[in-house]
Every structure is written in structure tokens, then in C-alpha cells.
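Visitor: I would like to see how this sequence folds:
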Amino acid sequence: MTQRVELATVMDRFAVDGLVTEYAVAVDDGDWEAYRRLFAPDGRADYRSAGGIEGDADEVAGWLARSMELFAMRQHLIVNRQLLFGVLDQDSGDTARVRADYINPMRLAGQDGTSTAPDFVCGGRYVFRLVRTDLGWRLREVVVQEKWRRMPPPRQEPSAG
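Guide: The predicted model follows:
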């Protein structure tokens, strides 16, 4: 492998890693326009394993915008990233696949504000499929594979004395 090819590969790795980070930040910040811009024109997302929907980026961004109103704080972390590059016959450019684990603590909206501890935590694995476009790397597919979740305990009603 030449130094030029090695440098290009390193640059692609940084770009793909940056895109995955931008994805997490867009979801956590509720920036749905930024979320939409991360996807290729044919990009899709599948949140069904977490109780969500599967659809194109615009449909899923709308669903996320409504769903995430429940949570005043979101901070999901995407770790253990495994990256593979490839070129597929049906693609006009380079492709990549990232498998990465996530943990997502969230704080329910409407709480008293005295605690910053998350009420809801879930974790699992993402599979990102990316394609190089004229605008750079973009998401072609995001699949969420939720493996676990911890919900807040049921609220106890005060007992009538």
C-alpha cells in the first residue's frame, strides 16, 4: 500500500467517524435538519427494535422529533466502532459499514429539575451503512438494534392517611 493510499484511508476513517459523531449530536440536540443532511438521498433508518419506525430520513426525523419531546436531556454515546470499507457493484462510489455499540441515558421532560440522573437508559448496537457522495460521506442506512433498556420505577401515589 502506498503512502497516498494509506493517507486517503486515514482521512476516510476520520470522515466516517465524524459522521457517526454528528449523528449522535444531531439526535441528542434535536437538530432534525442536521439529522436529515447526514443521509444520502436514498438514506433510510430503522428504529423498530426500539419501538420506533423504519423509513426514509425525512419520515424518521419527524418521528424522532415527536418522540424525543418526552426527554429533556439526551446524551447517547457511540463506542466500540468497527469500520469496514468496500465497493459494491451497485454503488457509484465507495461504501463503508460501521458497527458500534451505544448507551443512551435520557432525562424525562417535566421533572422537578433537582436531579440530573437519567430516568431512562437503553443500550444496543448500531449498524451504519455509508456511501461516498459528491458532498462527502453520507448515511445510506442506520439500523438500531436495541438490546436492553432500564425504565424508571412506577410512581408511587401517596397513601391516604
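
Visitor: all contacts plus neighbour counts: C-alpha atoms, from now on.
Guide: Will do.

Visitor: Glu146 is in contact with Arg125, isn't it?
Guide: Yes: Glu146 is within contact range of Arg125, at 6.4 Å (criterion: Cα atoms under 8 Å).

Visitor: For the protein, which segments are assigned as helices?
Guide: Here the chain has its helices, by DSSP state H, at 3-29, 32-37, 57-67.

Visitor: how far away is Ser67 from Thr133?
Guide: With distances taken as Cα to Cα, to the nearest Å, Ser67 is found 30 Å from Thr133.

Visitor: Could you also give me the structure for this next sequence, so I can compare it with the first?
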Amino acid sequence: MTQRVDLATLLDRLAIDELITRYAVALDDSDWAAYRELFTADGRADYRDAGGVAGRPGEVADWLAAAMRPFPVRQHLIVNRRVTIEDLGGYPGDTAEALADYLNPMRPGAGDDVVSGGRYAFALARTDDGWRLRTVVVHERWRRARGVLSAE
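Guide: All right, here's what the predicted structure looks like:
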């Protein structure tokens, strides 16, 4: 692999990391327009494992807006990102996959905190506008609400 290919792969990894960070910020800031823009035209999101819905980004964003409304304070921490970029014989391709663990503390207007943790599975594609999410699937592993812990 040449230094030029190594640099291209590094730049792709940085762009993918930035995209995942923008995803978390859009959720935390209730920026549903920004959320929609993170996806490819045929993108999909699946929150069913966490008690949510699956569908096109616009539909899911509408559901998220309603579901997150009772939690004005929230923070998605997305960590341990493992990115695999398509390998075209030593050159980076136009698709990638990423697995990342999350911790999501939320505070309702009044009452006990809700905290959940799990793993995101992202499928990504390089587009004319840069890297975008093709799919996001949430795999919730545990949730604590009102002092009660539930696990998968």
C-alpha cells in the first residue's frame, strides 16, 4: 500500500468518525433536519430493538422527535468505533461498515434518569456529498429506568 492510499484511508476514517459524531449530536440537539441529511437517498434506520420503529430517515426522525420530547436532557456517547472500509485490492472502496458501542443517559423534565447502552451497526456509502449512512441499526443491550435494570 502506498502512502497515498494510506492517506486516503485515513481521510475516509476521519470522515466516517465525523459522520457518526454528527449523528449523535443531531439526536442530542433534536436537529431532525441534520439527522435526515446524514443518510443516503435510500437510507433506513432501525430502532426496534430499543422499542422504536424502523423506516426511512424522515419517518424515523418524526418518531424520534416525539419519543425524545419527554427527555430534554440527553447525551449519546458513541465509543469503541470499529470501522471497516471496503478493500478494492489495497485501495479504499465506496462502502464501509462500523460497529460502535453507546451509552445514552437521558433526563426527563422531572423524575429519575433513564440510561441505556448497546451497540450501533452502521452501513455507510461514499456519495457526491461525502460519506453518508445507508443504514443504522440499534442493538440495545440494557436499560435502567427508575432504578430498575433490564438486560437482553
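
Visitor: Got a TM-score for the pair?
Guide: Once the chains are laid over each other, their TM-score by TM-score structural alignment, normalised by the length of the second structure reads 0.91; 144 aligned residues with a Cα RMSD of 1.6 Å.

Visitor: Stretch 137-148 of the first structure against the second structure, how far on average?
Guide: With mean Cα distance after the TM-score superposition for the first structure, stretch 137-148 of the first structure departs from the second structure by a mean of 0.2 Å once superposed.

Visitor: if you count what's nearby, which of Ser67 and Thr133 of the first structure comes out ahead?
Guide: Neighbours were counted for Ser67 of the first structure and for Thr133 using other Cα atoms under 10 Å; Thr133 has more, 15 against 11.

Visitor: Now check the more buried one against the second structure: what is it aligned to?
Guide: Superposed on the second structure with TM-score structural alignment, Thr133 of the first structure falls opposite Thr127.

Visitor: how near is that match to Asp101 of the second structure?
Guide: Here Thr127 of the second structure is placed at a distance of 25 Å from Asp101 of the second structure (Cα to Cα).

Visitor: same check, this time on Ala8 of the second structure
Guide: Ala8 of the second structure is 25 Å from Asp101 of the second structure, by Cα to Cα.

Visitor: Of these two, which one has the most company?
Guide: Asp101 (19 against 14).

Visitor: Excluding chain neighbours, what is closest to that one?
Guide: Arg119 (4.2 Å; Cα to Cα, 6 or more residues apart in numbering).

Visitor: Who are the contact partners of that neighbour?
Guide: Contacts for Arg119 of the second structure were tallied using Cα atoms under 8 Å, 6 or more residues apart in numbering; they are Leu99, Ala100, Asp101, Tyr102, Val138, His139, Glu140, Arg141.

Visitor: Count the residues that sit near Asp129 of the second structure.
Guide: So Asp129 of the second structure, with other Cα under 10 Å, has 8 neighbours.

Visitor: sorry, that was for Gly93 of the first structure
Guide: 14.

Visitor: excluding its backbone neighbours, what's nearest it?
Guide: Computed as Cα to Cα, 6+ apart, the closest residue to Gly93 of the first structure that is not its neighbour in sequence is Arg132, at 5.7 Å.

Visitor: From Leu77 of the first structure, how far off is that neighbour?
Guide: 24 Å.

Visitor: List the contacts of Tyr23 of the second structure.
Guide: Here Tyr23 of the second structure is in contact with Tyr35, Leu38 (Cα under 8 Å, 6+ apart).

Visitor: What distance do you get for it to Val148 of the second structure?
Guide: 28 Å.

Visitor: What's the separation between Trp137 of the first structure and Asn80 of the first structure?
Guide: The gap separating Trp137 of the first structure from Asn80 of the first structure is 20 Å, by Cα to Cα.

Visitor: Count the residues that sit near Gln96 of the first structure.
Guide: Slight slip there: residue 96 of the first structure is Ala, not Gln. 22.

Visitor: I meant Gln111 of the first structure, not that one.
Guide: Per other Cα under 10 Å, the neighbour tally for Gln111 of the first structure reads 12.

Visitor: got it, and Leu64 of the second structure?
Guide: 17.

Visitor: And for Leu14 of the second structure?
Guide: Neighbourhood size, Leu14 of the second structure [other Cα under 10 Å]: 11.

Visitor: Pull the contacting residues for the residue opposite it in the first structure once aligned.
Guide: Under the alignment (TM-score structural alignment), Leu14 of the second structure maps onto Phe14 of the first structure. By Cα under 8 Å, 6+ apart, Phe14 of the first structure lies in contact with nothing.
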